[in-house]
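In: need a structure here:
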Amino acid sequence: MKSVDLHNVEYGECVVLNGHNGGILMVDCGSSNQKIRERDVPFTAYVNPTLLELYGNCPERSFLLTHFHRDHLCGLRQILSARPGWFQRIFLPAQPCDRYGSPLLLEFALFVYSFLGRQTDYAIVNVSSLKILERAVQLTPAAQVVPVGQGDCFGFDGVTYDVLWPPRRDCVFSDLFAGAVEEMNVCLSSPFLPECARQFLALKNAFCQAYLACCAGGPLDALRVAECSRLLAEIDALLPAVNLLPSAPDIQEILNRPVTKAAYTEELNAASVVFHNRRTQEASTDDILMTGDASPETLDALAELLYENYYIIKAPHHGTASHWSHLLSEISSSHILVSNGDYQKAGKIAPAYLELPAVKHCTNCSACDWYAVSGCSCNRMAVCYDLANGAGLTIKCPYVCGAQQSPDCGIFIVGAAGRRSCLCDNLPVQIN
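Out: As a prediction, the model looks like this:
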């Protein structure tokens, strides 16, 4: 890995690993904001043409989606629509199953798809997870589309990366979420309901099994994806009758419960793809831990698989306090990536990150209480160990001073106004 671009997409995420051979691995591309405050640029314009032009000449382009939330996903949809075949490889998250082999996230998505309005944000997320296999195969016919889960690996720039999460089997879901899925299944299980209720349950189960077969391992098979599409079309044809069932309002009530929505959101986060490089020698600048929106419980489950130190750790869930894990203070790192921004419903950056000795690279300081109170970057007193002349304060970095075209750490914060340093109060000093 030659360098890392951390893109300012406001409250969202887009991290690009740049290889020595000129190739890229883009991890997520999405935003919850319509506009990026930096130069007031619409997010859609930042993706197309800005991102597409920035990496347009790369000889190899790969994409990895960590999970199906809009702030990680919507840019991928735009790229696939604007430039079919732009990515040669796309890695998608595998669907985790509980101890009984049931893919509860997928089942839940089908219930939302079938019983709620398609234009709500809630429904859009679910439509993405249900149809992304078909869309990826159609728009990238020459590409490898590979679902990945725990135990899988992939290569980039001569480095092997191990996928640590999510598990395909024996995934633990919260009682609240698992109970909601079971409650909806029960709503359609009465023998006194019309035949369409049994048909729906049978098609739902068949679709889930077909989807799991697609994600079993290796690149997607077009015939298996076609079977998923066929089953979803049969479900579509059944929906007018299903939504007239006496139990349909009960399912809608379950789906619209605030606690159910919150539980589903958190389960999607907890199922994020987490990966790191496979070490073949001693620690190096290739050591990176990518966490998506992983929950503290997910990181706890992975504790024994993690290294004691990394060069770079991406803060889970935009560095918010709700996803802070004690492991982040127990595992040393040289650099922390925090992708956050101005968004009403988002959490702020956890104060615990300030206590870490690592240099923080933040896309936006609007969600940082430290900056709001002090008016300066927390990195001003941070020691960087990557400077050419030896360890020193980050303010002594030639890139920060504008005297060098590339930082010694190889980490760029990239936005609509160009590239800038890790000092968030030094925005005018930019190197494009």
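
In: Going by C-alpha atoms from here, please, whenever you check contacts or count neighbours.
Out: Fine.

In: A263: neighbour count?
Out: Per other Cα atoms under 10 Å, the neighbour tally for A263 reads 19.

In: And the helix or strand hosting it, what's buried?
Out: Applying DSSP states H and E as the criterion places A263 in helix 258-270. When burial is assessed from 16 or more other Cα atoms under 10 Å, helix 258-270 yields the following buried residues: 260, 263-270.

In: To check against the first, give me the structure of this:
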Amino acid sequence: MKVRMYNVGCGDCFCLKDRKGSLLVDFGTSNNRIDGRPRSDIFDVIISDFTTISHKSFLLTNFHLDHISGLLYMLKKYKGSNDFNTIYLPDVFREPSMSRTLTLLLLSDLLKNTYLPSRQISLYAFVEALLKQPQHIEFLKRGDVFEGKYQALWPDCNVIEEETQAALKHILSLKKIGSEEKTEAQNRGTYQEALTLLESFAEKLRQIVCDTLKTNAFALECEFRDLREKPEIAELIQALEQENIHLRQFKNKISLVFQSKNDGEMNVLFTGDIPQKYMNMIAANYDDTLPLYEHYWCVKVPNHGIQADYFDFTDCTPENMLISNGIYYADNKKQTKAYRTSAQYAGLFYINDTHMYCSSSDCCDGYRNGCTCKECDVISPQYYKDI
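Out: Just a heads-up that it's a prediction; the model follows:
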């Protein structure tokens, strides 16, 4: 087993390779430039490396920019030259009821306050790419085995359904729309109309991904453009922004987490952007079906190692830990702080005899005039590091 960790700045891109094949895990970045180079140049180098792999599948942990932008770039620019055996997605598509969850993911994209979210990296952009370059898609939920050697630990569809219902109930309870006061019944009616419109479109996206609906990208874009201009949608978005409701984190709740299927010397654990709450549930084996192993050869820490999603992996005795931190260019110091790698992961204060790999130490709170990790490798300014 070999893991190649690519340098994509504040993003994720890995390749798990053995004699039987390769699994690419995420491909994206939040940065426009990485180590002074345009991100398109970095993408081109990584894609060139991908072309040397004959049998490969792709796993997307979630639909955030820093996980999917490179994949969409590749599907658009290198049409037909980088086909995958399978693209694995979090299971938020298989059942019709999941259109409600997709509604929240779609609404999260609309909250970016752009005129046409299809031009942004989003759930919609992924579906649009599939229409232009179809791929074999499979969905993963807790307990599913894939590639014959990995097993999904998250998402749990029942938990996601509960979270979806709670989020929708909260949205319907909003009372203000701009400066205009309305009765609770009036608000619920307006927001319900908006959610119904969004759910209808989300169901169409679900069917396209499931390959049960045939359409074309232009027709879908026209429909999305019309949807965005609906007054009910605009009113709902205005209310959510006014109440400072961030649905962006909902994408983390569906994030894929997986480990090696069989307990052995080369166990891997990849955690995507899983929130701390759910990582704690996984570690506690909340449903008594899938315990974590006592030892891992390689662990990818959640969500760039930020403090909000910090998880203590001491009991997992990892030999190697991967932190795709990079530098996050935010508009304010508070937001920048929130995206820095927690000092709790730093080797001096963490797990003895664990080797730390990170894309860049510049955005790490454990970095003080030099890395504080006892055993560490920083990829930057190189393109990748093999573990």
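
In: And the TM-score between them?
Out: TM-score for the superposed pair, counting by TM-score structural alignment, normalised by the length of structure 2: 0.78. Supporting figures: 362 aligned residues with a Cα RMSD of 3.9 Å.

In: quick one, what contacts the residue nearest the centre of structure 1?
Out: What sits nearest the mean C-alpha location of structure 1, by Cα atoms, centre = their mean, is T66, with 3.4 Å. Residues touching T66 of structure 1, when contacts are defined by Cα atoms under 8 Å, 6 or more residues apart in numbering, comprise 27-28, 72, 92-93, 272-274, 292-293.

In: And the furthest pair within those residues?
Out: Comparing every pair within the contacts of T66 of structure 1 by Cα to Cα identifies L92 and D293 as the most remote, at 14.7 Å.

In: And those two? Which one has more around it.
Out: Neighbour count, other Cα under 10 Å: between L92 of structure 1 and D293, D293 has more, with 28 against 23.

In: burial measure for the counterpart of E297 of structure 1 in structure 2, as a count.
Out: Under the alignment (TM-score structural alignment), E297 of structure 1 pairs with K277 of structure 2. The burial count assigned to K277 of structure 2 is 13, neighbours taken as other Cα under 10 Å.

In: sorry, back to before: would you verify that the residue nearest to the centre of structure 1 is located in a strand?
Out: No: note on T66 of structure 1: no strand contains this position according to DSSP: H, G, I helix; E, B strand; the rest coil, which reports coil.

In: Now it: closest residue in space that isn't a chain neighbour?
Out: In this structure, T66 of structure 1 finds its nearest non-sequential neighbour in V273, 4.5 Å apart by Cα to Cα, 6 or more residues apart in numbering.

In: what do you get for E134 of structure 1?
Out: E134 of structure 1 sits nearest to V225 (Cα to Cα, 6+ apart), 6.0 Å away.

In: Helix, strand, or coil at the one you found?
Out: Assigned by three-state DSSP, the conformation of V225 of structure 1 is helix.

In: who touches it in this structure?
Out: Contacts were defined as Cα under 8 Å, 6+ apart; by that measure V225 of structure 1 touches 133-134, 210-211, 214.

In: what's the farthest-apart pair in these?
Out: Set against one another by Cα to Cα, those have their most distant pair in E134 and A210, with a gap of 12.4 Å.

In: Which residue ranges of the stretch 101-250 of structure 1 form strands?
Out: All strands of the stretch 101-250 of structure 1, identified by DSSP state E, counting those that start in this stretch, fall at 144-148, 153-156, 159-165.

In: Can you add mean neighbour count and give the ones you listed back as CSV?
Out: Compiled in CSV, those are given as follows (neighbours: other Cα atoms under 10 Å):
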stretch, mean neighbour count
strand 144-148, 24
strand 153-156, 15
strand 159-165, 20
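
In: how about JSON lines for those, with distance to F177 of structure 1 added?
Out: Rendered in JSON lines, the data for those read as follows (distance: least, Cα to Cα, whole Å):
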{"stretch": "strand 144-148", "distance to F177 of structure 1": "23"}
{"stretch": "strand 153-156", "distance to F177 of structure 1": "29"}
{"stretch": "strand 159-165", "distance to F177 of structure 1": "19"}
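
In: Out of those strands, which is closest to L188 of structure 1?
Out: With distances scored as Cα to Cα, the stretch of the strands of the stretch 101-250 of structure 1 nearest to L188 of structure 1 is strand 144-148 (30.7 Å).

In: L52 of structure 1 versus R419 of structure 1, what's the distance?
Out: For R419 of structure 1, the distance to L52 of structure 1 under the criterion Cα to Cα, to the nearest Å works out to 16 Å.

In: Please say which of the two ends up with more neighbours.
Out: Just comparing R419 of structure 1 and L52: by other Cα under 10 Å the higher neighbour count belongs to R419, 20 against 15.

In: And whatever helix or strand the more buried one lives in, what does it pack against?
Out: Taking DSSP H and E as the criterion, R419 of structure 1 maps to strand 418-420. Contact partners of strand 418-420 of structure 1 among helices and strands, from 3 or more Cα pairs under 8 Å, 6 or more residues apart in numbering; DSSP states H and E: strand 411-415.

In: Give me the contacts around the strand it packs on.
Out: Applying Cα under 8 Å, 6+ apart, the contact partners of strand 411-415 of structure 1 are 3-9, 38, 361-363, 419-422.

In: repeat that for 7 Å
Out: Under the criterion Cα atoms under 7 Å, 6 or more residues apart in numbering, residues 3-8, 363, 419-421 lie in contact with strand 411-415 of structure 1.

In: for these, which one is nearest S81 of structure 1?
Out: Nearest to S81 of structure 1 among those: H7, at 20.7 Å, using Cα to Cα.

In: Tell me, how many residues neighbour the closest one?
Out: For H7 of structure 1, using other Cα under 10 Å, the count is 25.

In: quick one, helices of the stretch 301-432 of structure 1?
Out: Using DSSP state H, counting those that start in this stretch, the helices of the stretch 301-432 of structure 1 run over 327-330, 369-374.
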